[in-house]
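> Any chance you could fold what I've pasted below:
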Amino acid sequence: MNLDLKAKAVLVTGGSKGIGQGIAYAFLSEGAKVGILGRHLEDLKAAKKEGMEIFQGDVTDAKDRERVMKEFLDTFGAIDVLVNNAGGSNGSSVMETSMNQFEEAMHLNFLSAVDFSKKAAAIMKGNSDGGAIINISSIFGRESGGKPTYNASKAAMISFTKSFGDEMIKENIRVNGVAPGSILHNTGNWKKRLEQDPDKINSFVEEHISAGRFGTVEEVANVVVFLASKKASWVIGSTLNVDGGQSYSNF
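Predicted coordinates for the structure are as follows:
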């Protein structure tokens, strides 16, 4: 399918590894111009492919966000697609997790994406074709299963996606999200757990994932590039589960 993304300028945060890297490569395969943002220069250099630019920075740092957006615009001249993928997990149970850790999770998984979204949308307003913003949340933004800090911040992301999607479609900017389930990749926690205790993890897959296997970064990336394209023109403010049937939520 031709998604008509050729020459579109795409910024992927957390794009040097895992799901973010897969998303960046998927846009490259569609002929887009891609920039990836990450904290570690070595990882960015290792992920870089032809047609891709790298931007080093910490998404939780407001000055870095401002600088990276300026550098991206200086490089590509516009921004057509923003993918807010950067994120992580911290803490344990609610009572054993400090307030600082809750605040850190909100800044990393949610507030940084809000700021990038606002910055990108302000520029996309001037695009003849508008733009697309894709927020990567999690099925655990809708139900329990992850750490409380992660669940709360990803739930906020899903809610923000709906609110901002309804607001920005009036400017021809579509805001949507993807909620992955358990995705297996070389730099992820599931890979480590599988190596440490294969019997336990294989039992988890059999019991909790209807499709009977882990998902791949490519399967998440395929949905992201679709949502960024005009083929998804009537999808507004939605967060789509990409989880092989893992989620228990019925909405």
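
> contacts and neighbour counts: CA atoms only from here.
Noted.

> what about the closest residue to Gly244 other than its chain neighbours, how many neighbours?
Excluding its sequence neighbours, the residue lying closest to Gly244 (C-alpha to C-alpha, 6 or more residues apart in numbering) is Ala211, at 5.1 Å. A count of nearby residues for Ala211, using other C-alpha atoms under 10 Å, gives 13.

> and what of Gly77?
10.

> And the helices in the stretch 151-251 of the chain, which stretches?
189-196, 198-208, 217-228 (DSSP state H, counting those that start in this stretch).

> which one of these lies closest to Ile236?
Nearest to Ile236, of all the helices of the stretch 151-251 of the chain, is helix 217-228, at 9.4 Å by C-alpha to C-alpha.

> Show me which positions of that closest one end up buried.
Across helix 217-228, burial judged by 16 or more other C-alpha atoms under 10 Å covers Val217, Glu218, Glu219, Val220, Ala221, Val223, Val224, Val225, Phe226, Leu227, Ala228.

> Pick out whichever of those sits closest to Ile23.
Here the nearest of the buried residues of helix 217-228 to Ile23, counting by C-alpha to C-alpha, is Ala221; it sits at 4.5 Å.

> show me the contacts for the closest one.
Ile19, Gly22, Ile23, Ala26 (C-alpha atoms under 8 Å, 6 or more residues apart in numbering).

> Quick one: which of those is the most crowded by neighbours?
Neighbour counts for these, by other C-alpha under 10 Å, peak at Ile23, which reaches 28 neighbours.

> now the residue sitting nearest the centre point of the chain: how far from Met1?
For the chain, the residue nearest the mean C-alpha position is Asn85 (2.5 Å; C-alpha atoms, centre = their mean). Asn85 sits 24 Å away from Met1, taking C-alpha to C-alpha, to the nearest Å as the criterion.

> How about the contacts made by the nearest residue to Gly57 once chain neighbours are set aside?
Leaving out its chain neighbours, the residue that sits closest to Gly57 by C-alpha to C-alpha, 6+ apart is Arg39, at 4.9 Å. By C-alpha under 8 Å, 6+ apart, Arg39 lies in contact with Gln56, Gly57, Asp58.

> Equivalent analysis for Glu171, please.
So Glu171 contacts Lys125, Gly130 (C-alpha under 8 Å, 6+ apart).

> And Phe55, by the same measure?
Listed by C-alpha under 8 Å, 6+ apart, the contact set of Phe55 reads Gly35, Ile36, Leu37, Gly38, Leu44, Val68, Glu71, Phe72.

> With Ser144 instead?
Asn151.

> before we move on, what about Val242?
Counting by C-alpha under 8 Å, 6+ apart, Val242 touches Val178, Ala179, Pro180, Gly181, Glu219, Val220, Val223.

> One more, please, to line up against the first structure:
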Amino acid sequence: MDLRLNGKHVLITGGSKGIGKGIAKAFLAEGASVAIAARGEESLQAAKQELGDVAIYQADLTKEEERERFFHTYIRDYGNIDILINNAGGSNGSSALETDMELFHQAMELNYFSAVHLSKLAVNEMKKQGSGSIINITSIFGRESGGKVTYNNAKAALISFTKSLADEVIPFGIRVNSVAPGSILHPTGNWQKRLDENPEKIKQFVKDEIPAGRFGTVDEVANVAVFLASDQASWVVGASVNVDGGQSRMNF
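Below you'll find the predicted structure:
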């Protein structure tokens, strides 16, 4: 299938590792012009060395002023944005009662407010050209209970925001959707760390919790994100798409 993404300007947050880097690789394979943003300069340089023709932007996406700075620098460099992938995220804390309020605030800034803010900035640019696509990388644990409470809360909020923004901006030719991965195994992720620490426990988790019988891969998430961002998904608006090998327990 020709996704017609050649030359499209794509910006991916959290793009130096894991799912974000996989998404960058998939867009590059489609001929897109790809830029990635992340907090760590070292990881960005390593990703650039691995991926090749990508632009890199260092920014702490938990800080509003840095989001503004890096986004406007990107627009100055490229002139416009066709596709925004909000992938920056992470989990912290433990149970609700044992997690300090500061960690709740941090989780919302990283997982939720960064995506909200950058989406608003991107929409302002996309309106000028009458087209665009925004993909928010969420989690099955934003669609149902599970995971750490701060992460669950923030991803649930982002899924809700996705639908609200999608309905608001589709009249301008801008589509907004989200991808909700299940348990994805990659070298820099939490599941790899847990697998290394206790392989028997994690093998039992996979057997008990994932009907497909294995972890998902970064490429399997990336392929869905790239499709949703393309015009081939032109009638998909405000959706939250599970990519989880049957792991989630919801009926929809």
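
> I'd like to know which of the contacts of Ala221 of the first structure are part of helices.
Counting by DSSP state H, the contacts of Ala221 of the first structure place Ile19, Gly22, Ile23, Ala26 in helices.

> closest to Arg142 of the first structure among the residues you listed?
Ile19 (19.6 Å).

> pretty sure the closest one is in contact with Asn222, am I right?
No - Ile19 of the first structure lies out of contact with Asn222 (C-alpha atoms under 8 Å); the separation is 10.9 Å.

> related to what we said a few turns ago, aligned partner of the residue nearest to the centre of the first structure in the second structure?
Matched across to the second structure, Asn85 of the first structure falls on Asn87, judged by TM-score structural alignment.

> how about that match, what does it touch?
Ile12, Thr13, Gly14, Gly15, Ile19, Gly20, Asn136, Ile137, Thr138.

> Number of residues surrounding the second one?
Thr13 of the second structure has 27 neighbours, counted by other C-alpha under 10 Å.

> and if you look at the last one?
Taking other C-alpha under 10 Å as the neighbour definition, Thr138 of the second structure ends up with a count of 31.

> where's Ala229 of the second structure relative to Glu65 of the second structure, distance?
27 Å.

> ok so, going back, if you look at the contacts of Asn87 of the second structure, which of them are in strands?
In strands, judged by DSSP state E, the following of the contacts of Asn87 of the second structure are found: Ile12, Thr13, Asn136, Ile137.

> mind putting the helices of the stretch 151-251 of the first structure in TSV, distance to Val81 of the first structure included?
Converted to TSV, the helices of the stretch 151-251 of the first structure look like this (distance: least, C-alpha to C-alpha, whole Å):
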stretch	distance to Val81 of the first structure
helix 189-196	28
helix 198-208	33
helix 217-228	7
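
> what's the closest of those to Lys170 of the first structure?
Across the helices of the stretch 151-251 of the first structure, closest to Lys170 of the first structure is helix 217-228 (C-alpha to C-alpha), at 16.7 Å.

> mean offset of the closest one relative to the second structure (after superposition)
Compared with the second structure after fitting, helix 217-228 of the first structure deviates on average by 0.3 Å (mean C-alpha distance after the TM-score superposition for the first structure).

> Show me what Ala24 of the second structure aligns to in the first structure.
Matched by TM-score structural alignment, Ala24 of the second structure corresponds to Ala24 in the first structure.

> show me the contacts for its match.
Val12, Gly15, Val34, Gly35, Ile36.

> related to what we said a few turns ago, got a PyMOL select line for the buried ones in the ones in strands among the contacts of Asn87 of the second structure?
Buried residues within those, by 16+ other C-alpha under 10 Å, are selected in PyMOL with:
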select buried, resi 12+13+136+137
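
> could you pull out the strands for the first structure?
Under DSSP E, the first structure gives strands at 9-13, 33-38, 52-56, 81-84, 131-136, 173-180, 239-242.

> By how much does the fourth one deviate from the second structure on average?
This points to strand 81-84 of the first structure. Mean deviation for strand 81-84 of the first structure: 0.3 Å (mean C-alpha distance after the TM-score superposition for the first structure).

> matching residues in the second structure for stretch 100-117 of the first structure?
Using TM-score structural alignment, stretch 100-117 of the first structure corresponds to residues 102-119 of the second structure.

> what does that stretch contact?
Contacts for stretch 102-119 of the second structure (C-alpha under 8 Å, 6+ apart): 61-64, 67, 71, 84, 86, 88-93, 134, 136, 150-151, 154-155, 157-158, 161.

> how far does that stretch sit from the chain's center?
For stretch 102-119 of the second structure, the separation from the chain centroid amounts to 13 Å (computed by C-alpha atoms, centre = their mean, to the nearest Å).

> Name the residues of that stretch that are buried.
Those would be 104, 106-116, 118-119, for stretch 102-119 of the second structure by 16+ other C-alpha under 10 Å.

> Any chance of CSV for these, columns distance to Val54 of the second structure?
Shown next, in CSV, are these (distance: C-alpha to C-alpha, whole Å):
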residue, distance to Val54 of the second structure
Phe104, 33
Gln106, 29
Ala107, 28
Met108, 28
Glu109, 26
Leu110, 23
Asn111, 24
Tyr112, 25
Phe113, 25
Ser114, 21
Ala115, 21
Val116, 24
Leu118, 19
Ser119, 21
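
> In helices only, show me the residues you listed.
Counted as lying in helices by DSSP H, out of those, are Phe104, Gln106, Ala107, Met108, Ser114, Ala115, Val116, Leu118, Ser119.

> which one of the residues you listed is nearest Asp208 of the second structure?
Relative to Asp208 of the second structure, the closest of those is Ala107; by C-alpha to C-alpha it sits at 28.5 Å.

> For the closest one, give its distance to Asp100 of the second structure.
When distance is defined by C-alpha to C-alpha, Ala107 of the second structure is 11 Å away from Asp100 of the second structure.

> Likewise for Ile159 of the second structure?
From Ile159 of the second structure over to Asp100 of the second structure (counting by C-alpha to C-alpha), the distance is 24 Å.

> Looking only at neighbour counts, state which of those two leads.
More neighbours surround Ile159 than the other of Ile159 of the second structure and Asp100, with 24 against 12 (other C-alpha under 10 Å).

> Which residue in the first structure aligns with that one?
For Ile159 of the second structure, the aligned position in the first structure is Ile158, judged by TM-score structural alignment.
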